[in-house]
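> Structure for this input, please:
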Amino acid sequence: MNTVDFTEKYYIDRRGSHSRKWDGEHLKFSRTDLLPLWVADMDFMAPQCIQDAICSYVKANPLGYTMTNPNYIEAVIGWYKCRHHCNLQAEWLTSAPNVITGIMWCIGAFTKPNDAITLLSPVYGAFDTSASSAQRQIIAVPMNRTEDNRYTVDYDAFENAITEHNVKLFIHCNPHNPIGHVWTEREMDRLFSICQRHNVLIISDEIHQDLITGPTEFTSALTVSKGAYADNMIAMSSLSKSFNMASLHHAEVIIPNEKLRSQFNAYKAHVYHTDSDVIAEAAITAAYTHPEAEAWLTDVLAVIRENYEYLCQELGMALPHIRISPMDGTYLAWIDFGAYVKAEDMHDVFENKCRIAPSFGEWFGGEDYATFVRLNLATSLENIKTATHNMIKHIHP
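Just a heads-up that it's a prediction; the model follows:
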């Protein structure tokens, strides 16, 4: 399906639907008449096969207490094997309501108050708040930006931070939100070998694993160096991004090490009691097994690429000193407007002049990123054209 036909079929006006992105602007912004490109979900309906699976389950079954459906487990294992060349064992799988909750449970299960947790910045702000709210120290290691606007790791600084602060846990993000970087196996091998050398547990957030928009193939942290680090790792993912199902609260938590898995599940049982989310399991099973869902994913990636290419081309011509990071993964564009807008003017320019609600750069690592925005491109090309036109009109060379 071409991008025009896909948008016509699946795009939906979400205002008035209690959408956090479209109806919740008052939560973060000074006005409510903005074009929202902040919250990381899509403005597209889920594939019909997922809608049908949810409706079919509800019509055929009472919504009582349930156990995990083996078909769901098989679907997850099959998807990882076929799409990501990652061989999972059924017993490795446990769950959380979402990835951030899973990370919070890992922090509770494997660290103590005042322990140090490290991450590479800029990075999704919920990592920081999850750790700081649990009274853990956040050790952010800034990445270096290259002339072509990619980010690289200072491995010496990463290791020094670990040894100096006696870091217990590393939160890894692949693909990396907000910079759009898809980590190579070689890069992860260097990071993980440092963690292994200093007995640092690795948490790998792989929620954007299916949203690959550039040339670098996604590699799960579980498979790096033929699984050499899997025994010291917890990987997490969710279809909330891939198939736009964030309101179905379910994430896969994959823990190969039996001792770590038991420790995680014991902590989970202490703070959370529930049975399986049968609606989420039905939706995930359809997404991972139905050809229509995979075709939908292929088509939505084409829309995202088209939006990104349009944004880069138009902004690049009108604002030649703008710095846009290559978006090899996710649907999130990371853009530095520092050549044109002062840090203290960013909110006024975007909210009151451009009439756009972006994710502001300081949300991903503080004032060092105050001239950046993250823009969600998982919407119609018309919306991206409107946003681009407004930025060009109100941000002058």
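> CA only for contacts and neighbour counts going forward, please
Fine.
> in the stretch 1-150 of the chain, which spans are strands?
Per DSSP state E, counting those that start in this stretch, the stretch 1-150 of the chain has strands spanning 35-36, 93-96, 116-121, 137-142, 144-145. These are given in chain order.
> Include distance to Cys82 and mean neighbour count when you put the ones you listed into TSV, please.
Compiled in TSV, the strands of the stretch 1-150 of the chain are given as follows (distance: least, C-alpha to C-alpha, whole Å; neighbours: other C-alpha atoms under 10 Å):
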stretch	distance to Cys82	mean neighbour count
strand 35-36	35	21
strand 93-96	17	20
strand 116-121	30	24
strand 137-142	34	19
strand 144-145	34	12
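> Which one of the ones you listed lies nearest to Trp296?
Minimum separation from Trp296 across the strands of the stretch 1-150 of the chain (C-alpha to C-alpha) falls at strand 35-36, 23.4 Å.
> what packs against the closest one?
Under the contact definition 3 or more C-alpha pairs under 8 Å, 6 or more residues apart in numbering; DSSP states H and E, strand 35-36 sits against helix 20-23, strand 356-357.
> quick one more, to check against the first:
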Amino acid sequence: MRSEPMPGTAVRELEGRYIYMACPWTPKGGGMFKVADYLIQAQACSTPAGAAELRPLDTRGGANALYSFWVLATALVRLVRGRLDGRLAGVHVNMAERLSLFRKSAVVITSRALGVPVVLHLHAAQLHHFYRTLPRPLQALTRWVFSLPASCVVLGTAARSFVIDELRVPADRVEIVINGVPEPTEARRKVVANAVQRVLFVGNLSERKGVSDLLQALALPGFVTARLEVSLAGGGDVQAYQAKAQELGIDRFVRFEGWSDQPKVARLMARADVLVLPSYDEGLPLVILEALANGVAVVCSPVGEIPSVLTHDVNACFVRPGDVAGLAAGLQRVLQQPELMDRLGRNGRALYEQQFSLARFFASVARVHQRHFGIAGQPRNTHTSSASAQERSP
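Purely as a prediction, here's the structure:
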């Protein structure tokens, strides 16, 4: 992973160079934060000559939207300082929809005005919907912003088509890089006969994630509720969904964990038999990749980039979004057929090793950086798990 210096550049001139990873630097920043944090955790403790240090560039902060403008302004100042000291090799901008689009647009425009190369990494599952609701002048502005980066990194073929066809980015500047996650940090529990079966949901509790559908499905007949435990880990309107669970009479086996940091999610995942994610819209959720890494059977809806990497009844069980009865049937089928659950878990783990390891992901991103920044980051121990923002200041 150590890259060679740019032609005609002395090694000493490359020492101390760095690449900014622009995203909300807080665990509540969701998938973007986790992706950037995984990459930064994977790099070398000390950066050798010819390899850049990946550094976080917080663009949002963890407070309210008004405070986020101050954080963004601070980030832009850091870009100017990096350009003036000559050590900023490039900026890797992680973008989603809504306000993320506008904040990250400011980072892209400022970087290019300073002459700093940019790679734009699109994580949004809903940017295509959001883009189509914008007035034409803002659509034109969005297309212009996407024309500025040296490369646009996307998660799969659906996002690639949107970026090329609607945002009009030339096809040779759009690259597919599939996310990766670290090895599990918690040992898997041993499954014994007639043990409690644990189903896990991880994500923001919302209608888009299919949480109401999941609760309604769990209320249908056919589940062996005496030995069933369902955990929902995530923020959002937790109280409203707790009330719904009580109304449906399933609160005795459904637990709401609230917002959970990465160590807690790792513990829940290690204890889980099935991960369920009945979303209406997704990109390629990291939680699914984490389930594959843990050998946990996955029940999910085939939306976004999911069906391009997973196969029904091979390494996942697909259920149609919004189909409550179908979701109940899919969950019951996996829970009640141990051989199917075992096969999905084993095949999922094999797929993780082939495609979704952090080492593979880091190498793919490093190649993108090498091409467009002339310099790449240096890997460290790719088995390292994500640390929270409270444990490490940016």
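> what TM-score do we get after superposing?
In this superposition the chains share a TM-score of 0.35, using TM-score structural alignment, normalised by the length of structure 2; 201 aligned residues with a C-alpha RMSD of 6.0 Å.
> before we move on, back to that, including distance to Phe372 of structure 1, could the strands of the stretch 1-150 of structure 1 go into TSV?
Listed next are these as TSV, based on distance: least, C-alpha to C-alpha, whole Å:
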stretch	distance to Phe372 of structure 1
strand 35-36	16
strand 93-96	32
strand 116-121	13
strand 137-142	15
strand 144-145	13
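> Select, out of those strands, the one closest to Glu187 of structure 1.
Taking C-alpha to C-alpha, strand 116-121 is the member of those nearest to Glu187 of structure 1, at 12.8 Å.
> just the angle between the closest one and strand 137-142, please?
When axes from the mean of the first three to the mean of the last three C-alpha atoms, to 10 degrees is applied, the directions of strand 116-121 of structure 1 and strand 137-142 differ by 30 degrees.
> What number of residues are in the vicinity of Arg367 of structure 2?
By the criterion of other C-alpha atoms under 10 Å, Arg367 of structure 2 has 17 neighbours.
> what sits against it?
With C-alpha atoms under 8 Å, 6 or more residues apart in numbering as the criterion, the residues that contact Arg367 of structure 2 are Ala376.
> Which positions within the helix or strand hosting it qualify as buried?
Arg367 of structure 2 belongs to helix 358-373 when assigned by DSSP states H and E. Buried residues in helix 358-373 of structure 2, counting neighbours by 16 or more other C-alpha atoms under 10 Å, are found at 358-370, 372-373.
> Export the helices and strands packed on strand 35-36 of structure 1 to a markdown table and append columns for mean neighbour count.
Output for these, formatted as a markdown table (neighbours: other C-alpha atoms under 10 Å):
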| stretch | mean neighbour count |
| --- | --- |
| helix 20-23 | 19 |
| strand 356-357 | 28 |
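> closest to Thr298 of structure 1 out of these?
Comparing these by their distance to Thr298 of structure 1 (C-alpha to C-alpha), the top pick is helix 20-23, with 24.0 Å.
> now the strands for structure 2?
Along structure 2, counting by DSSP state E, strands occupy 18-23, 51-58, 88-95, 118-122, 151-154, 174-176, 197-202, 228-233, 254-258, 274-277, 297-300, 317-318, 376-377.
> Mind giving me the packing neighbours of the fourth one?
Here strand 118-122 of structure 2 touches strand 88-95, helix 99-113, strand 151-154, helix 358-373, going by 3+ C-alpha pairs under 8 Å, 6+ apart.
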